[in-house]
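**Student:** Curious how this folds, go ahead:
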Amino acid sequence: MVHAEEVTRSFGGTRALDRVSLSVRPGEVFGLLGPNGAGKTTLVRILSGVLRPHGGKAWVAGLEVAREPHRVKARIGYATQEASVYRDLTVEENLLFRARLYRPKEARALAAEALVRFGLTPYAKALAGHLSGGWRQRLALAQAVVHRPEVLFLDEPTTGLDPLSRRSIWELIHQEAARGAAVLVTTHYMDEAERCHRLGLLFGGRVLAEGTPQELKAQAKARAQFLFAPGASLEEVRGWPGVLEAWPSGEGVRLLLRRQAPRAAGWVEVEPSLEDVFVLLTKEAA
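**Tutor:** I've put the predicted structure just below:
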């Protein structure tokens, strides 16, 4: 449903994307995980037909994006980091406006369905500008899918939201995947990445690894030791031979140790988090 092959893009002398390849299947939530500046938004803009690549190709819903960007835009839903709603229109008017752009004959029925499905009915007559951040983001997501797109691109859809609002948005995202849509979500929240079926770890414009959260953790465990040193000081641990990274954690220190390096007495092995995996991969890439 979504396929990128060796996609490259530069801005001046900066390589924003360096031969990026990935695929997203129907019914799948694919997470593009990376820090700010990794190239996530650039890739989404290319896949949605907003930006042209300088190299490589991309296909969305069976269409080559660079050749048919207008047809691609008619088949996708796209929600940006900032809730893209008209604040001086009501919730219902926002949904009607978006639905009429894609399916004018069914717009009213589609808007009514989205109000119910996203729990927005009590706010139908409220101005979008009067909604809280969480409800405004919910409206932005409803707008992105009101026309039932085959592919959904969500660029950091939960930025700035509280944990309960973030959880609610993710529930709605998985509902779209269950409907059969191919969903690509960008995020820099490691806990959110656990909610995806598969992940691509993007750093410096390159995909460092791809797989399910469990597969990525298994790959990392084969390359490094993930340990906890109870009662140890950060300075002591960082001076140990083979330590790749160390940071305070509760009553001790968490650390990454080279696979073959000896560990100190009392250090215990722990399961890596996705944050641990990401730290390891970025250290290796650097």
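**Student:** CA atoms for contacts and neighbours, from now on please.
**Tutor:** Noted.
**Student:** Secondary structure element holding the residue most central in space within the chain?
**Tutor:** Central residue of the chain (CA atoms, centre = their mean): Thr186, 2.1 Å from the mean position. Taking DSSP states H and E as the definition, Thr186 sits inside strand 182-187.
**Student:** helix or strand right after that strand?
**Tutor:** Next helix or strand after strand 182-187 toward the C-terminus (DSSP H and E): helix 190-193.
**Student:** Counting neighbours, which bits of that following helix end up buried?
**Tutor:** For helix 190-193, burial by neighbour count (16 or more other CA atoms under 10 Å) applies to 192-193.
**Student:** same question, stretch 88-102
**Tutor:** 89-100, 102.
**Student:** same thing with stretch 260-275?
**Tutor:** For stretch 260-275, using 16+ other CA under 10 Å, the buried residues are 263, 267, 272-274.
**Student:** Not counting its own residues, what contacts it?
**Tutor:** 190-191, 193-194, 213, 216-217, 221, 225-230, 241-242, 257 (CA atoms under 8 Å, 6 or more residues apart in numbering).
**Student:** Show me which of those are buried.
**Tutor:** Counted by 16+ other CA under 10 Å, the contacts of stretch 260-275 give 193-194, 213, 216-217, 225-229, 242, 257 as buried.
**Student:** can you give me the strands for the chain?
**Tutor:** In the chain, the strands defined using DSSP state E lie at 2-11, 14-24, 29-33, 55-60, 63-64, 76-79, 151-155, 182-187, 198-203, 206-211, 224-230, 243-249, 252-258, 268-269.
**Student:** just to revisit the earlier point, please identify the buried residues of the strand holding Thr186?
**Tutor:** Those would be 182-187, for strand 182-187 by 16+ other CA under 10 Å.
**Student:** Does anything pack onto that strand? Which helices or strands?
**Tutor:** Applying 3 or more CA pairs under 8 Å, 6 or more residues apart in numbering; DSSP states H and E, one finds that strand 182-187 makes contact with strand 14-24, strand 29-33, strand 151-155, helix 163-178.
**Student:** before we go on, could you also do this sequence so I can check it against the first one:
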Amino acid sequence: MTGEAVIDVRGLTKSFGDKRVVDHFDITVPRGAIYGFLGPNGSGKTTTIRMLCGLLTPDEGEGTCLGFDVRKQADRIKEQVGYMTQKFSYYEDLSIRENLDFVARMYRLDRRRERVDTALAHLGLADRQKQLAGSLSGGWKQRLALAACLLHEPKLLLLDEPTAGVDPKARRDFWDEIRRLSAQGVTVLVSTHYMDEAIQCDFISYIAYGKKLIDGRSAEIPAMIGLVTYRVSGPDISALEDELKKEDGVEQVARFGAVLHVSGTDRAKLDAVAEAYRKRGTHRWDEKPSELEEAFIYLMTGARDNFTREPA
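**Tutor:** So this is what the prediction gives:
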């Protein structure tokens, strides 16, 4: 990665009707980074991606993507971006190779056969190149979509929920490919709501209901919030969970299997709660590093849905 920004935008805003879907969003993405958009469905991730790649014009805001003005040079941006949508959008009655060849023709690419052959090889599709797209599983459709995005050798990949609905192995294989591309200098912006994917990103931006809640290096996000977390194990966890939610200093109780992760931002108060419950001798309390999942739950707790009706 270099310090050069591939994406640098400020104040991006987009409304549909009377609903503001993206609200004054800022983002700076360095070249070669894997940058994660993390947030629930409906949080504005897709709309933001479409503004960045030139498919939507912002109502407000300014900045550049790949050095081009996001408001005035959308066509130039689209030429150099690979955009993988949530929904599989290729022809199901064409084979893998036929789909890739069609995309290459649409881009009017030179070395068309060479580019298609390279994409088939890199994504492990060569042996299936004659298979109809409609007969592929979710994971193989995902590989085809990524191969199509790479044909014109983009400098920036925008991937919108790329692993939704695919099995864990396909997700791992996909991320292996993303890391390979990043190592070659391709910048990747990927939206996801999977925590195990978020931790593979160099940087993360948390988005909720159109607003950016926080962004930074992935490993630093929990510390930026100031969360202190205890791992609590023992009997009758459900009853303890209800009890802890009423304690002063406990801002969040999240269940992970048979244990609780109890978090707060006031260390003194939370430590006091932990010590009081330890003295009971019924449960084990161990302080643990706060991680992205605790941070995400904490941020979402205070976020307000922009589709919630205002009180009369």
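**Student:** quick revisit: turn the buried residues of stretch 260-275 of structure 1 into a markdown table, columns for distance to Ser168 of structure 1.
**Tutor:** Output for the buried residues of stretch 260-275 of structure 1, formatted as a markdown table (distance: CA to CA, whole Å):
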| residue | distance to Ser168 of structure 1 |
| --- | --- |
| Arg263 | 42 |
| Trp267 | 38 |
| Pro272 | 26 |
| Ser273 | 23 |
| Leu274 | 22 |
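**Student:** List the ones among those that fall in helices.
**Tutor:** Leu274 (DSSP state H).
**Student:** Return the member of the buried residues of stretch 260-275 of structure 1 nearest to Lys57 of structure 1.
**Tutor:** Top of the list for closeness to Lys57 of structure 1, among the buried residues of stretch 260-275 of structure 1 and by CA to CA, is Leu274 at 29.3 Å.
**Student:** Which residue in structure 2 occupies the aligned position of that closest one?
**Tutor:** Counting by TM-score structural alignment, Leu274 of structure 1 lines up with Leu292 in structure 2.
**Student:** what ranges do the helices span in the stretch 1-150 of structure 2?
**Tutor:** Listed in chain order, the helices of the stretch 1-150 of structure 2 (DSSP state H, counting those that start in this stretch) span 45-52, 74-80, 96-106, 112-122, 138-150.
**Student:** Now distance to Glu241 of structure 2 too, for these, in a markdown table please.
**Tutor:** What follows is those, written out as a markdown table (distance: least, CA to CA, whole Å):
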| stretch | distance to Glu241 of structure 2 |
| --- | --- |
| helix 45-52 | 32 |
| helix 74-80 | 50 |
| helix 96-106 | 51 |
| helix 112-122 | 48 |
| helix 138-150 | 38 |
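**Student:** Quick one: closest of those helices to Arg31 of structure 2.
**Tutor:** helix 74-80 (13.9 Å).
**Student:** Tell me roughly how far the closest one lies from structure 1 on average.
**Tutor:** Helix 74-80 of structure 2 differs from its equivalent in structure 1 by a mean of 1.2 Å after superposition (mean CA distance after the TM-score superposition for structure 1).
**Student:** Just the buried residues of that helix, please?
**Tutor:** Result for helix 74-80 of structure 2 [16+ other CA under 10 Å]: buried residues 74, 76-78, 80.
**Student:** what sits up against stretch 63-72 of structure 1?
**Tutor:** Against stretch 63-72 of structure 1 from outside (CA under 8 Å, 6+ apart): 46-50, 52-53, 57-61.
**Student:** wait, stretch 196-213 of structure 2
**Tutor:** Outside stretch 196-213 of structure 2, the residues touching it (CA under 8 Å, 6+ apart) are 20-26, 33-40, 42-45, 192, 214-219, 292, 296, 299-300, 303-306.
**Student:** circling back: take the buried ones among the contacts of stretch 260-275 of structure 1 and lay them out in CSV including distance to Val146 of structure 1.
**Tutor:** CSV is the format used below for those (distance: CA to CA, whole Å):
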residue, distance to Val146 of structure 1
Ala193, 25
Glu194, 26
Pro213, 30
Leu216, 34
Lys217, 36
Gln225, 46
Phe226, 44
Leu227, 47
Phe228, 47
Ala229, 51
Gly242, 53
Leu257, 48
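**Student:** Nearest to Thr13 of structure 2 among the buried residues of helix 74-80 of structure 2?
**Tutor:** Nearest to Thr13 of structure 2 among those, with distances taken as CA to CA, is Ala74, at 16.1 Å.
**Student:** quick revisit: ranking the contacts of stretch 63-72 of structure 1 by neighbours, who comes first?
**Tutor:** Of all those, the highest neighbour tally under other CA atoms under 10 Å goes to Leu47, namely 28 neighbours.
**Student:** From Asp215 of structure 2, how far off is the counterpart of it in structure 2?
**Tutor:** By TM-score structural alignment, Leu47 of structure 1 lines up with Leu52 in structure 2. Per CA to CA, to the nearest Å, Leu52 of structure 2 is found 17 Å from Asp215 of structure 2.
**Student:** Equivalent analysis for Glu294 of structure 2, please.
**Tutor:** Counting by CA to CA - Glu294 of structure 2 and Asp215 of structure 2 are separated by 15 Å.
**Student:** before we move on, what about Arg105 of structure 2?
**Tutor:** 39 Å.
**Student:** Run a quick check on Phe88 of structure 2 versus Lys141, I expect a contact.
**Tutor:** Yes: using CA atoms under 8 Å, Phe88 of structure 2 is in contact with Lys141, at 7.2 Å.
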